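# What shape does this take:
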Amino acid sequence: MLSVGLTGGIGAGKSEVSRLLDKLGAVIVDADRIAREVVEPGTPGHAAVVAEFGDEVLLPDGHLDRPALGRIVFGDPQRLAALNAIVHPLVGARSAELQEAAPEDAVIVHDVPLLVENGLAPLYDAVVVVDAADETRLERLVRTRGMSEDEARSRMAAQADRAQRLAVADFVIDNNGPLAELEAQVHDVWRRLLDRRTD
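Alright, predicted model coming up:
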């Protein structure tokens, strides 16, 4: 078994790399998806978030209003820390369960947006960083996610910078170019991960 951390700044294309690795046979443990699951209505995580932030972060159907919650925590380190203190332990526990359930020869890719920010690199056998220029990421966030330029810059500023991410990388996938180039790099990294698994 090989445990891999996959990360990249918002807009770098990490989700696409995760999708490609999934197709190649990796077991994907998606921290974002788990973070949504652990705060679904009826869960202890949901109750804790509502207790901390109030009913104004709820949609009429009882689910969390993620954009409303985002507006509260982004730009306010204390509120963000309060949210992380609820969600991160739950995500960690669920991720460990999924890893334990994987086959012995699996390459388990933990898709973790805030791997660097939370000092998680030492937890993995290898770290893959998806990298793209800040200007490229900004353009993607405005074009594909409908963010304003100010919102996109704020989200990017709340994360580690490129140098901090690259400093923990065992493998770097450059996603400044077209999809065909990205696919070729992902295939190359996958072969190298398989080699590392069999060492």
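# Please count neighbours and contacts with C-alpha atoms only from this point.
Will do.
# Would you map the strands across the protein?
Along the chain, counting by DSSP state E, strands occupy 2-8, 27-30, 107-111, 126-131, 171-174.
# Serialize these to a markdown table and add fields for distance to residue 138 and mean neighbour count.
Formatted as a markdown table, these follow (distance: least, CA to CA, whole Å; neighbours: other CA atoms under 10 Å):
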| stretch | distance to residue 138 | mean neighbour count |
| --- | --- | --- |
| strand 2-8 | 14 | 25 |
| strand 27-30 | 23 | 21 |
| strand 107-111 | 21 | 24 |
| strand 126-131 | 13 | 25 |
| strand 171-174 | 16 | 19 |
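# please give me the structure for this one as well, since I'd like to look at both together:
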Amino acid sequence: MSHYIIGLTGGVASGKSEVQRRFEALGVAVADADAAARAAVEPGSEGLADVVAAFGAGVLDASGALDRAAMRRRVFADDAARRALEAIVHPRVRATLHAQCAAAAGPYAIAAIPLLAEGGGREAYPWLARILVVDVPEQVQMARLRQRDGIDQPLAERMLAAQATRAQRLAIADDVIVNNGTLDALDAHVAALDALYRRLAAG
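Here you go, the predicted model:
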């Protein structure tokens, strides 16, 4: 049972996944908000039924699953739609993450939450002992996002604008990894934080 839980967050294309993989390689259990969000609206779920009730059957693909690409376009273009979707998905995600972390073996566990700042921060997740932010300069983030997703500048700008600002994320951070170097440089950062978190969890 892990009662010491770290929240891991960062903007899109900041390198959260690389940091997450390194903690997992050290034997740390990670509960992933993206996986929990997918499970929350899988076919047959109450979450998907609530999404259809809110947005109509047009959000489903031919197989009856949520058409994620269409939904993403819709919520990035409409703040009210984004808030409505988040009101359905976020509470289910929070409950799943807390349960998975609490059940994990090891001295501490990590909840990987990309939208932690947007989703209410510490007030929404009072069970987080610390928050680790993966930080990256915005011009680096923009370049990585365009390369990763093969998208144009206007869409990349809208995706960044829909998220919390860099300052808002840093404001909730206890720990920060500045990920503007090589992937190898992440190893030392993660190892140092792993040692810190093990000490804090034991204390």
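# TM-score for this pair?
The TM-score (TM-score structural alignment, normalised by the length of the first structure) is 0.94; 198 aligned residues with a CA RMSD of 1.3 Å.
# what's the closest of the strands of the first structure to residue 118 of the first structure?
Counting by CA to CA, residue 118 of the first structure lies closest to strand 2-8 out of these; the figure is 11.6 Å.
# which strands and helices sit next to that closest one?
Here strand 2-8 of the first structure touches helix 14-24, strand 107-111, strand 126-131, helix 179-198, going by 3 or more CA pairs under 8 Å, 6 or more residues apart in numbering; DSSP states H and E.
# go again using 10 Å as the cut-off
Counting contacts by 3 or more CA pairs under 10 Å, 6 or more residues apart in numbering; DSSP states H and E, strand 2-8 of the first structure packs against helix 14-24, strand 27-30, strand 107-111, strand 126-131, helix 162-167, strand 171-174, helix 179-198.
# what's the average distance of the third one to the second structure?
This means strand 107-111 of the first structure. Following superposition, strand 107-111 of the first structure is found to deviate from the second structure by 0.8 Å on average (mean CA distance after the TM-score superposition for the first structure).
# hmm, who's touching that strand?
Applying CA atoms under 10 Å, 6 or more residues apart in numbering, the contact partners of strand 107-111 of the first structure are 1-8, 14-15, 17-18, 21-22, 25-33, 95, 98-99, 102, 124, 126-128, 190, 193-194, 196-197.
# Identify each buried residue in stretch 141-155 of the first structure, please.
By 16 or more other CA atoms under 10 Å, the buried positions in stretch 141-155 of the first structure come out as 141, 142, 147, 151, 152, 153, 155.
# Looking for the alignment partner of the fifth one in the second structure.
The alignment partner of residue 152 of the first structure in the second structure, by TM-score structural alignment, is residue 156.
# Repeat that for residue 95 of the first structure.
Per TM-score structural alignment, residue 95 of the first structure is aligned with residue 97.
# ditto for residue 64 of the first structure
So, by TM-score structural alignment, residue 64 of the first structure is matched to residue 66.
# so who does the residue nearest to that match when sequence neighbours are not counted touch?
Once flanking residues are discounted, residue 66 of the second structure sits nearest to residue 60: 4.6 Å by CA to CA, 6 or more residues apart in numbering. With contact set as CA under 10 Å, 6+ apart, residue 60 of the second structure has these partners: 43, 48, 51, 52, 66, 67, 68, 70, 71.
# Give me the residue at the spatial middle of the second structure.
residue 114 (2.0 Å; CA atoms, centre = their mean).
# mind checking how far that residue is from residue 192 of the second structure?
22 Å (CA to CA, to the nearest Å).
# Show me what residue 88 of the second structure lines up with in the first structure.
Match for residue 88 of the second structure (TM-score structural alignment): residue 86.
# number of nearby residues for its match?
Residues lying near residue 86 of the first structure (other CA atoms under 10 Å) number 18.
# Now do the contacts for it.
38, 39, 44, 45, 46, 48, 49, 52 are the contacts of residue 86 of the first structure under CA under 10 Å, 6+ apart.
# Please pick the buried ones from the residues you listed.
Applying 16+ other CA under 10 Å to those flags 38, 39, 45, 46, 49 as buried.
# what residue of the second structure matches up with the last one?
The pairwise alignment with the second structure assigns residue 49 of the first structure to residue 51, based on TM-score structural alignment.
# quick one: the longest helix seen in the first structure to the second structure mean distance?
Selection of the longest helix in the first structure by residue count, based on DSSP state H, yields helix 77-101. Once fitted to the second structure, helix 77-101 of the first structure is off its aligned match by 1.4 Å on average (mean CA distance after the TM-score superposition for the first structure).
# Report the buried residues of that helix.
Buried, per 16+ other CA under 10 Å, within helix 77-101 of the first structure: 79, 83, 84, 86, 87, 88, 90, 91, 94, 95, 99.
# In TSV, list these along with distance to residue 120 of the first structure.
Compiled in TSV, the buried residues of helix 77-101 of the first structure are given as follows (distance: CA to CA, whole Å):
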residue	distance to residue 120 of the first structure
79	21
83	18
84	14
86	17
87	15
88	12
90	15
91	13
94	16
95	13
99	16
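# Just tell me which of the helices and strands packed on strand 2-8 of the first structure ends up closest to residue 75 of the first structure.
Of all these, helix 162-167 comes closest under CA to CA, at 19.4 Å.
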